[in-house]
Every structure is written in C-alpha cells, then in structure tokens.
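Novice: Model the structure of this input:
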Amino acid sequence: MPNTTLQLLAEKTGISRSNLNRYEKDEVKPSADSIVILCDLYNVSTDWLLRGIEPQAQKVEAISDPDLKDMTDILKNLMESDDSDLRGWTKIQFKTTFKEYYATHKEKKP
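Specialist: Prediction:
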C-alpha cells in the first residue's frame, strides 16, 4: 500500500497524511504545533529538527559551599514554581536586595 509510512505517522501524530506529504516535498512549512508534535514523537529538540544541530548542554558546576547550595536551591525552587505571582515576587525581591550587584552583573553581560 503506497504511503503506508505517512499513514502510520499521521495516525500517531494527528497530522494529516497530506500535510506530512507536503512537508516532505518542502511545499509548505509545518506549523509550530506540528513541529512540537514531531519533536516529541521522535524525542529530538526543535533545534535539531529545524536546524540540524543539538543545543549546547548547560555547564553545571558543583557547589561546594553548603550555605550557597541551600540559597541556590531555594532560589531555583522559587523560580520554577507554577505560581507566576511567586516568581514575580522572587524577581522583585532579588533585584531589590542585590540592586548594585545585579546592575553590575547585567552591565558585564555581552
């Protein structure tokens, strides 16, 4: 049966076989939603799918100072909260408390 692979992909993703065929022939560009669906299905990044490159891994450095580790963990938890008000409050408190250091750090960034 012709286009069996496209039919299976269409069934897995919910993207129509005709759209998949048009993507394959480069007749149209996929929507952002389609890109995300395909990335999730194949477990690849959008950078890889769109540009053929893997995103740079973030460099993680171990924190040896226990007090600094605690502060970092608390700040990370606050900023990863689902509560947007809490994230906003955290940013304001951080910027207010570390006003001078924050301004200097922002100036040094390229």
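Novice: Please make it C-alpha for all contacts and neighbour counts, starting now.
Specialist: OK.
Novice: tell me what the helix or strand containing K76 is packed against?
Specialist: Per DSSP states H and E, K76 falls inside helix 66-79. Helix 66-79 sits against helix 84-97, with contacts defined as 3 or more CA pairs under 8 Å, 6 or more residues apart in numbering; DSSP states H and E.
Novice: how about this one, so we can line them up?
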Amino acid sequence: MNIKNRLRQVRESFGLNQMQFVEKMQTSQSTISALEKGDRALNAEVVIRICDLFNLNTEWLLRGTGPMHKGDPKTGDASLISQPQKTQHTENMKSKKEMTGDASPVVESQREIMELFKKNMELQERLMAVMQENADLRVQAERDATRIRELERENEALKGERSE
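Specialist: Model prediction:
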C-alpha cells in the first residue's frame, strides 16, 4: 500500500468524507484530492499535522511499517492512549512531570525524523535541479562541439581554396 492509499485509509477509518477531512486539516479540498490521487507529495508539515490530529504513527504513514496508531506497540490500538484506566493503584500513578519525561524522547525523536524527512525532501529537490542543469549543460556542450566541427570543416575548406 502506498502513501496515497494510507492517507485515504486514515480518512475512511475515521468515517470522514473529503470535505470533513478538509475541515479537520484546515486545508483545501483540492489539496486533499491531489494528495489522495498521488498528484501531490506530502510535505513534512502535512505529515506532522495528520499524525497529530489522528494520533498516527509517523513511520506507518510515511512507509507503511509499524502500527497505524500511536499506542500499543503491537497492535497500534490508539484506544490505549485515549481511554483512562478505570482503576489505578497509587503505586502505579505518575506525576505529570514523570509522564512528560517518558514521552519527551519519543516526541523529540519524531520531530528529528520529520526534520530529517524535510531535509531529505529539500536535498532531493536540489538534486533534481542539479540533474536538470547537468542535462542542459550536456545539450549545450554537444551543440558547441557540433558547431566547432562545422567551423573546423569551413576552415579546412577555406585553407584548401587559398592554396589553389
């Protein structure tokens, strides 16, 4: 399954049509349509917004690996995050500071991954621009070489006429 299909799967799994999805994402319908058709690539900001809004695993959205939702590492069951435990013993309770400390490395890792993803996209765009420039320069070099050969032939012809 590719990224455009995973994006559609997210929308449909939450029972949203494109317009409802557009409202949640705060973007245009044409953007969502283009993303789902694969006519437009997801950028890092959109990936972060989708993962945050729908509690998705970034790795699943980008590559299709791992669980779909953040939560249970085996099943990706997001309900484990959103539903509090009914009974909680005092020895199992953590302070907000401790809980934030536990999640902080994960969040930081995801942010780093997204930054690397963003840098990768920028580098790919630069590479494509350099490759296009290289192709243009090769075409120009071939034209120049052809013109040089033509001028050399003309020069030889003129030398031949002078010597006669």
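Novice: How close are the two chains, by TM-score?
Specialist: The TM-score (TM-score structural alignment, normalised by the length of the first structure) is 0.44; 57 aligned residues with a CA RMSD of 2.8 Å.
Novice: can you give me the helices for the second structure?
Specialist: Secondary structure of the second structure, counting by DSSP state H: helices at 3-13, 18-25, 29-37, 44-54, 58-63, 79-82, 96-163.
Novice: can I get those helices in JSON lines with mean neighbour count?
Specialist: Listed next are the helices of the second structure as JSON lines, based on neighbours: other CA atoms under 10 Å:
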{"stretch": "helix 3-13", "mean neighbour count": "17"}
{"stretch": "helix 18-25", "mean neighbour count": "15"}
{"stretch": "helix 29-37", "mean neighbour count": "17"}
{"stretch": "helix 44-54", "mean neighbour count": "16"}
{"stretch": "helix 58-63", "mean neighbour count": "18"}
{"stretch": "helix 79-82", "mean neighbour count": "12"}
{"stretch": "helix 96-163", "mean neighbour count": "12"}
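Novice: before we move on, the earlier item: can you mark which positions in the helix holding K76 of the first structure are buried?
Specialist: Buried residues in helix 66-79 of the first structure, defined by neighbour count with 16 or more other CA atoms under 10 Å: L78, M79.
Novice: burial of L38 of the first structure, as a residue count?
Specialist: 20 (other CA atoms under 10 Å).
Novice: How about the contacts made by it?
Specialist: By CA atoms under 8 Å, 6 or more residues apart in numbering, L38 of the first structure lies in contact with T13.
Novice: got the buried residues for the strand or helix carrying it?
Specialist: Using DSSP H and E, the element containing L38 of the first structure is helix 32-42. Judged by neighbour count using 16+ other CA under 10 Å, the buried positions of helix 32-42 of the first structure are S34, I35, V36, I37, L38, C39.
Novice: possible to save those as a markdown table with distance to E100 of the first structure?
Specialist: Formatted as a markdown table, the buried residues of helix 32-42 of the first structure follow (distance: CA to CA, whole Å):
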| residue | distance to E100 of the first structure |
| --- | --- |
| S34 | 45 |
| I35 | 42 |
| V36 | 40 |
| I37 | 44 |
| L38 | 45 |
| C39 | 42 |
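Novice: Relative to K95 of the first structure, which of those is nearest.
Specialist: Closest approach to K95 of the first structure among the buried residues of helix 32-42 of the first structure (CA to CA): V36, at 34.2 Å.
Novice: Skipping adjacent residues, who's closest to the closest one in space?
Specialist: Among residues not flanking V36 of the first structure along the chain, T46 sits closest, at 7.2 Å (CA to CA, 6 or more residues apart in numbering).
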